[in-house]
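Trainee: the sequence isn't on hand, but the structure is:
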């Protein structure tokens, strides 16, 4: 059992290290090619997929894996750059929508190409033919386990 635990810990550390290095490379490439951070790109990605290019700020924060206050700061800067605007939610006057602007859409398209090429270069090309299915299955199990098992650990 102790050997298995050591193997799991080592694998976890390697996974985190690989993730960090790949994200760092993707960030560098996006900044260099498009002048966008990955956080900005991710906001534009989610808004470009949303109906009408608009999404409630709290929903966007959840999708972008950011805190509400962190997303607010990102959207503040993106709004100043002309990439997004904010509007009052018509169905809930207390809610605020982030809305992609035409300039945001214009900047998103080439950024998406940079991002897809980077993911393929730093991740996809290293997968064998059968590995995407196996990796998807593992990641799905891990994600599902986090939804199901919300019990506190003492």
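Mentor: Nice, I can see it. No experiment lies behind these values; they were computed from the predicted model shown.

Trainee: every contact and neighbour count from this point should use C-alpha atoms.
Mentor: Noted.

Trainee: and the longest helix belonging to the chain, what's buried?
Mentor: Counting residues, the longest helix in the chain under DSSP state H turns out to be helix 2-34. Buried residues in helix 2-34, counted by 16 or more other Cα atoms under 10 Å: 22, 23, 26, 27, 28, 29, 30, 34.

Trainee: take the one below as the second:
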């Protein structure tokens, strides 16, 4: 069995910390502004990106950024709120196609003001890092600091 190198493990930890911290902050900001969760945004975005043709629910699963557990319930809630419209496929009466409603598109656009700002805030330093060492340092800063491994080394010592 192959095991990850210390560097691979460091990268994995940093990416997960950055993801977790950025999502926590953006979720809090969305709640504070009275918006639904990032899962709702992601769902609305996925349906909107499908265009006029719409999308079947099973097709969304490979597009979404969040885990798909409870996708059916989340979809049902957004349909009941009038943010997503479900239609029956003409060629397969059992199949259903999802379309975003004008209300859903407007909500997604309003949420983007908060979400996009959060992405910028958390990623701006990473996007401007001039090299790998600086990129890793920024990952540590954004994700909550250095990595404590058994030998207590800091990522910056390797860079």
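Mentor: That came in fine, so what should we check first? Because the structure is a prediction, the values reported are computed rather than measured.

Trainee: quick revisit: average offset between whatever helix or strand comes next after the longest helix of structure 1 and structure 2?
Mentor: Counting by DSSP states H and E, the next helix or strand C-terminal to helix 2-34 of structure 1 is helix 38-49. On superposition with structure 2, the mean distance recorded for helix 38-49 of structure 1 (mean Cα distance after the TM-score superposition for structure 1) is 1.1 Å.

Trainee: thinking again about what came up before, which strands and helices lie in contact with the longest helix of structure 1?
Mentor: Judged by 3 or more Cα pairs under 8 Å, 6 or more residues apart in numbering; DSSP states H and E, helix 2-34 of structure 1 is in contact with helix 38-49, helix 102-122.

Trainee: let's see it at 7 Å
Mentor: helix 102-122 (3 or more Cα pairs under 7 Å, 6 or more residues apart in numbering; DSSP states H and E).

Trainee: and residue 52 of structure 1, how far from residue 100 of structure 1?
Mentor: Per Cα to Cα, to the nearest Å, residue 52 of structure 1 is found 9 Å from residue 100 of structure 1.

Trainee: now do the contacts for the residue nearest the centre of structure 2.
Mentor: Against the mean C-alpha coordinate of structure 2, by Cα atoms, centre = their mean, the closest residue is residue 65 at 4.3 Å. Residues in contact with residue 65 of structure 2, defined by Cα atoms under 7 Å, 6 or more residues apart in numbering, are residue 42.

Trainee: next: residue 82 of structure 1.
Mentor: Applying Cα under 7 Å, 6+ apart, the residues contacting residue 82 of structure 1 are residue 103.

Trainee: structure 2: which residue goes with that one?
Mentor: Structural alignment (TM-score structural alignment) places residue 82 of structure 1 against residue 82 in structure 2.

Trainee: what kind of secondary structure is that match in?
Mentor: coil (DSSP: H, G, I helix; E, B strand; the rest coil).

Trainee: same check, this time on residue 98 of structure 1
Mentor: Strictly by three-state DSSP, residue 98 of structure 1 counts as strand.

Trainee: correct me, but it touches residue 83?
Mentor: No - the criterion here is Cα atoms under 7 Å, and residue 98 of structure 1 misses it with residue 83 at 10.1 Å.

Trainee: tell me which of these two has more neighbours.
Mentor: residue 98 (25 against 22; other Cα atoms under 10 Å).

Trainee: now do the contacts for the counterpart of that one in structure 2.
Mentor: Alignment note (TM-score structural alignment): residue 98 of structure 1 maps to residue 98 of structure 2. When contacts are counted by Cα under 7 Å, 6+ apart, residue 98 of structure 2 touches 47, 54, 55, 56, 84, 85, 86, 87.

Trainee: weed out the non-buried ones from the residues you listed.
Mentor: 47, 54, 55, 56, 84, 85, 86.

Trainee: was I right about the first one contacting residue 102?
Mentor: No - between residue 47 of structure 2 and residue 102 there is no contact under Cα under 7 Å: 12.0 Å.
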